[in-house]
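turn this into a model:
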Amino acid sequence: MQEPTPKGHDLIVDDDRTSITVPALKQAILDNLFYVVGKRAEVATDMDHFMALAYTVRDRILARWLTTKGDYVKHHMRTVHYLSAEFLMGPHLANNILNLGLQEAVRQATSELDLDLDLLIKQESEPGLGNGGLGRLAACYLDSLATLGVPAMGYGIRYEYGMFHQTIRDGWQVELTDYWLRYGNPWEIRRPQADVEVAFGGHTQSWRDPFGEYKVQWIPGEVVKGIPYDTPILGYRSGVANTLRLWRSEATESFYFERFNSGDYEGAVGAKVFAENISKVLYPNDEEIRGKELRLQQQYFFTSCSLQDMIRRHQNAGHAIENFHELCVVQLNDTHPSIGVAELMRLLIDIHGLGWDKAWEITSHTFNYTNHTLLPEALERWPLPMFGSLLPRHLEIIYEINARFLSALRERFPNDEDRVARMSLIDEHGERYVRMAHLACVGSEHINGVARLHTELLKSDVLHDFYELWPEKFINVTNGVTPRRWLAVSNPEQTELMISKIGQDWIGDLDRVSQLERYAEDSAFRADWRNVQYAVKVRLTQYIANTTGIAVDPKSMFDAQVKRIHEYKRQHLNLLYILTQYQRLKKTPGLEIPARTFLFGGKAAPGYFIAKLIIKLITSVAEVINNDPEVNQQLKVVFLPDYNVTFGQLVYPAADLSEQISTAGKEASGTGNMKFAMNGALTIGTLDGANIEIREAVGHENFFLFGLTAAEVAAKKAAGYHPHQIYESNGELREVIDSIVSGQFSRGDRNLFRPLVDGLLNTDPYLLFADYQSYVDCQDQVGKAYSDQEGWSKMSIYNAARMGRFSSDRSIQEYCRNIWNITRFGVDAPQAPAGK
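Predicted coordinates for the structure are as follows:
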């Protein structure tokens, strides 16, 4: 039986063409192969068949997508616009099949065509449009927005080259081009009729009009065109498909014949090169000024495109610009799109003729700002000369916003010029900077952190002055992840077992997963749970062998740390424990400990030398341990290259232990910790980010806790921290550090890891040595717990069963209720605009 199309906007759909019966799916695959891909079945490749299947699935999304758009317009629904410089969506095919409820039908249809569905799913190129957690969170939120029926659009950049492919050569990270569009993208639709223009550089001119009003015209030096590419984001069996709109930059004129004819050959294509560079590659290395310029260009480009698009659609629907904020809410995903505050003011004042006060009322009730970092260096600042050169009109607007803000601040806190200097949008120390996080705080209605501890630290430290000024602005929304991709798609074995016991409603409402708890005490179910986990580990074992050539034992404990490589995430603390165990085994052959496979994955930023050196140390330790017959039956170390969403779908379900060991007070939230626990992995971690809330949810007895708290970290640093003293007093730690320095893990080179070791001995900014003994002791407890497989399985089940609150659906419901003022979901009923 064909699924009914959602209620709402009338739409003529050819039911035969988009039927979901097996015969119709088979015919559609063959038709798309022939008429769209242009191949006959007998000569088609696996990629050709993937494309044909993808177009077949997309055809069945289109009716839902167009109906959803029509309903939003028809009912004048308040719409969320999620602005993010990163969207790590992952492959779409398997997720869309799940959300359509077509797993069995598509599998049968492909099987009857002698096609391997799992093989076709593997053909899909992953859009690498992000660096890590920020982009994966944005993807989860789009999934939940559609699943809950929240009117929403995601806005970002269609980078031609995504996050680099990572390969390992002689233990070092090497970055390779990620041309994810090599075979095309069957999910997107180009919308050239909705293009917009974005300006850069030049200068401004001001005058008084006949009524004495101050007017400004921006005369740009360069103008580029933004072309939108739309991808439908389908909700889980909700009948709703929202839109992800990504912008590609193009020249307004691709070729200038006048310049060419006059002999200026380079000038003839110069504008094209300038324009296309903006959306060419994800996040250039910004250590050099040209990298900083391009990054600012990217951020302004997609933000301006998006705001212009919102205003156009708002007015095309018959609404006045004066009530823009009543129907449009904008969420800034970190500081990257915070230039939007100045850009919306420019559009409202210079283009739409509003006065300053009305424009500011609209702007300050449109934006909301999510902060994702506690690292001061990650709060973006732009050098004033560069900013003014690229965006002269915006600098004028920021000066005016700042002048009015500081005037109000002086009234509230008289004779406190230190506070004024700290809170100014312009950093006046040394080379002057524009503080983008401050602009976001001043111009947003709400400011939220992404875990309870993170929000409290924003209030007490990073944004303390703004909290004292506007305590009502600050709200916590702990991150969440979608159980569709991160459990139902990535772990079909566990999903099937869970459905057999508690049904499938939990996929759309993760709170229902708590029903699994009653089976934790059932020995037969625990045995089934272990069998499923073993099967998943076997799958990863095969991937490891194919990718690295390393043979690992699926019966060993899989101890996983997969995330961006960064000193504060402390992959090197994990290594210190591995080397401690290595030293123990060498001293005491036959020492009885559970066999353990340590899995690492993650990319280092191209310009981050220490992070790259940590990867080199991981691979060097692996080389020694894996080839040492005295220990390699009990210890294995594997670095899996090119960590991405696809890789995550393999490793999260297979892990027994999740390493969440960042220095307390440094990780904003984390989402990998949620994905691991959702799949039944136990966590070893500090009281950092969302670890605190995960521990509360799963039970203290089902979480391995170690290390200093955030308050203790701050106190230790304030009192004077001396890591060398810990090195001298702790014999096992000293042996481990000395073995690294000796060249034992660097083929005799005593200098290779010197920068890493010297940093730990002299400053140790992330307190590895302070937490070392606590971590080692806790890891020993992990080993003892794993030896009791019945007890471990019980803990694993409790972890999976108590993760309901960490669904991104819950996060989005909190945004709707506490930040966006959206109280009704779905497209089957009108919703009144939310007033202010």
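
switch to C-alpha atoms for all contacts and neighbour counts from now on
Noted.

show me what the lengthiest strand in the chain is packed against.
Ranked by number of residues, the top strand in the chain under DSSP state E is strand 222-234. Where contact means 3 or more Cα pairs under 8 Å, 6 or more residues apart in numbering; DSSP states H and E, strand 222-234 is packed against helix 46-74, helix 93-100, helix 133-147, strand 189-190, strand 196-200, strand 241-251, helix 265-278, helix 289-316.

before we go on, could you also do this sequence so I can check it against the first one:
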Amino acid sequence: MDLRQGIGLRKLGKTADEFQQDLLSNLYYRRGTTVESASARDAYETLSLTVRDRLAERRARTAAAHYASNPRWVYYLSAEYLLGAQLEQNLLYSGTGNLAAEAVKALGFSLEDLEDLDVEPGLGNGGLGRLAACLVDSLATRDIPAVGYGIRYDLGIFRQIITENGQTELPDDWAFQGNPWEFPAPDDRQTVGFYGHTEPVPGSPDRKVWVPGEIVLGEPSHMLVPGYGTDTVNIVRLWSAKASEASFDLSRFSAGQYAEAVQEAVRAENISKVLYPDDSTELGRELRLKQQYFLVSCSLRDIIRRFRLRNEDWSEFADKTVIQLNDTHPTIAIPELMRLLVDEYELDWSKAWEITRKTFAYTCHTLLPEALETWPVRLIEKLLPRHLEIIYVINMLFLREVGAQFPGDQDRIRRMSIIQEEPERRVRMAHLAVVGTEAVNGVAELHSKLLRETVLDDFADLWPAKFQNVTNGISPRRFIRIANPRLSDLITEGLGDDSWLRDLEKLAGLESLIGDASFRDRWQSIKRANKVALAAGDPDSLTDVMIKRFHEYKRQQLKLLHVVTLYQRIHANPAGDWVPRTVLFAGKAAPAYHAAKDLIQLIATVGATIAADPVASPYLKVVFPSNYNVTLAEKIIPAADLSEQISLAGKEASGTGNMKLALNGAVTIGTLDGANIEIRARVGEDNFFLFGLDAYEAAQARINGYQPRAFYEHDAELRAAIDALGSGAFGDVGHRVASSLLGWDEYLTLADYRAYLDAQAQVEEAWRDRDRWIRMSILNTAHSGFFSSDRTVADYAARIWRVAPVPVPHED
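Next comes the predicted model:
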């Protein structure tokens, strides 16, 4: 019997009766309870296991197909995965939604109630993690052999509570009651070292022996990632930090020193305790670097293990392996692979370096200098001494290459060095990522252009062919089929079938339906029904949505100034013909990012003031729901009329929220930043509200000595809004925000204020013509096909990864 072919596996039921029998079997034998005593939690866990079984069967066939094919694999290294709740998605991808609804009804439960118990994994924070989740979804959908690697954080970024006092952070214990979607694999543990020292190897100048001072174990579990409309099921493998067996000090415990007895274990397990621990302290920074190395050390050893299942010749490693670095967090993987190849597998340096550079690719997600990671040399030397030695050698050889290409240009050599010398010696991780990879890509046309021309221009001069653009995308299954089933059903009816969920460009067919008054009426009714379901405000008001991580460059402060101006306008003319507007903010600020937390507090205070005002509240409402995540996004996005994408041009890499909102028929007001440019080009200039400086004008404004007070002095409405903030009417936080805007205004909020208000006037004019607005909404959806993550993956596969699909034979 060839076990790799899955021969002899028990067939899982496909009829309603068979599905119910499988459910009952899992209830009795795996959950350990009975129908009579089953709680809602029992029913949820049992249903999840029953659905998971069907995906696991597909996973077995996928693994067999991959083993037989021995293809080139994509390994995606990411510090974050925002996977979203799993039950509804897995019901859809396994085609068992109706069977499950019938089966759990027989147990006395509704499917909707059980879906409410499904907690999304707390493995991500923002766009970086959601992009990773969309890409692994599309990798499976396109039948590309892939594994996503990450950390299984015990606690997510944090659970957010919003009050008039702003943001409060609480632990996000997402797996407190377990996670039925994961498979622990303790037998695949990896050993990870930290600290210690290195020793030379006699007769081998390239090699060293690293003697770690601390050992931690990495224990994996994996979650299944099914493709849609295919039998492929890939995995995301997540690592938990565990203490070694020798970490418990029994003698101290026996002496009553209970805390001291487990301190080594606690220190080890802290590595995977919290996503992005606060790095405002030296210990916090050390823990973050530990997390990054822990992820890549475990993952690379696993990748090598997988390679050696079918291959022996190291010269084939890069032909069978491509490792995508999702931003700079996993960049320490480059010296780690060199260490493994040179020190442990005894390859010579030049061969190892050739393999390494051909294996890795790097996605840069930022244009902000402060977001391009650097680490103090002294910290790396302390924590990872062998890796620093390897980085020094990489840098020495690289700078020789630069010197040969640009002889005598010492300033260029200084700028390009992986080691920053002043004011503190630091390792520039983005430079290391560019030097040690075969391809570097930005995530939107403008972003990639600015990377080449500004942030990484010296490297683009040296290696122009290395730089690529792959515009981000989103999963249409998650962000319209699951998030917006009413609209999804209407689209399927209008287009004739649901094949658009695998080929999103087919949405263009909706344009031919715009002339159908009945279709437009149904479109409008669905948008209103989604607003009723959200229950955030008057469903007939303009639902104005700004949902994203809080950062000053995203300019929530500009939206807030608009809100204050509207508030003042209504008070100045209470009898005016105002467009009712519900302004919805959502998003989290990093706990140590005080300016962003000030904005959250100020928005909450302004919202409470407006809600208590009998003059303004009939026309204006500010809503700030707590704890923005994928689950909440799936409720907000379908209800949005207006999508706020107002970051300072040249600061947002791409954005994916802009794509999700446009796909669901929201009309964008935005700057020429990130993927806004590509959205506007596709949906049409008449269906996008443009305002503000472009990236080059913004840069020139700073060069010319930007003075925010000049705008304040010459615009009466702007002055009134800022004076209201600074007056103390909204507390001390208003004064801090107003002072920041007048004193420096790093992201040119005041320069774009008047253009933004003029664009908002155009929004209101369009909104009053409801038929025009619905046409704009439909066209936004119809022309969003390019922004599918399936297209993104196809671009990566063709331009960077050079991988081909491996279809999984369908079960008879």
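
ok so, going back, and the longest strand of structure 1, how far out from the chain middle?
Here strand 222-234 of structure 1 is found 20 Å from its chain centre; the criterion is Cα atoms, centre = their mean, to the nearest Å.

average offset of it relative to structure 2?
Here the mean offset of strand 222-234 of structure 1 against structure 2 after fitting is 0.6 Å, by mean Cα distance after the TM-score superposition for structure 1.

what span of structure 2 is that strand aligned with?
Aligned by TM-score structural alignment, strand 222-234 of structure 1 corresponds to residues 214-226 of structure 2.

who's in contact with that stretch?
Stretch 214-226 of structure 2 is contacted from outside by 55-56, 59, 90, 93, 136-137, 140-141, 181-186, 188-196, 232-244, 268, 294, 298, using Cα atoms under 8 Å, 6 or more residues apart in numbering.

list buried residues within those.
55-56, 59, 90, 93, 136-137, 140-141, 181-182, 189-196, 232-244, 268, 294, 298 (16 or more other Cα atoms under 10 Å).

nearest residue to the middle of structure 2?
Compute the mean C-alpha point of structure 2, and by Cα atoms, centre = their mean the closest residue is Gly129, 2.2 Å away.

give the equivalent position in structure 1 for it.
So, by TM-score structural alignment, Gly129 of structure 2 is matched to Gly135.

which stretches in the stretch 301-450 of structure 2 count as helices?
Along the stretch 301-450 of structure 2, the stretches classed as helices by DSSP state H, counting those that start in this stretch are 317-320, 333-339, 349-359, 377-383, 385-405, 410-416, 429-435, 445-450.

farthest from the middle of structure 2: give me that residue.
Farthest-from-centroid check, structure 2 (Cα atoms, centre = their mean): Ala255, 47.3 Å.

roughly how far apart are that one and Ala265 of structure 2?
Distance of Ala255 of structure 2 to Ala265 of structure 2, computed by Cα to Cα, to the nearest Å: 18 Å.

show me what contacts Arg158 of structure 1?
Per Cα under 8 Å, 6+ apart, neighbours of Arg158 of structure 1: Leu129, Tyr229, Leu246, Trp247, Arg248, Ser279.

one more pass at 10 Å, please.
Residues in contact with Arg158 of structure 1 (Cα atoms under 10 Å, 6 or more residues apart in numbering) are 85-87, 127-129, 227-230, 245-249, 279-282, 302.
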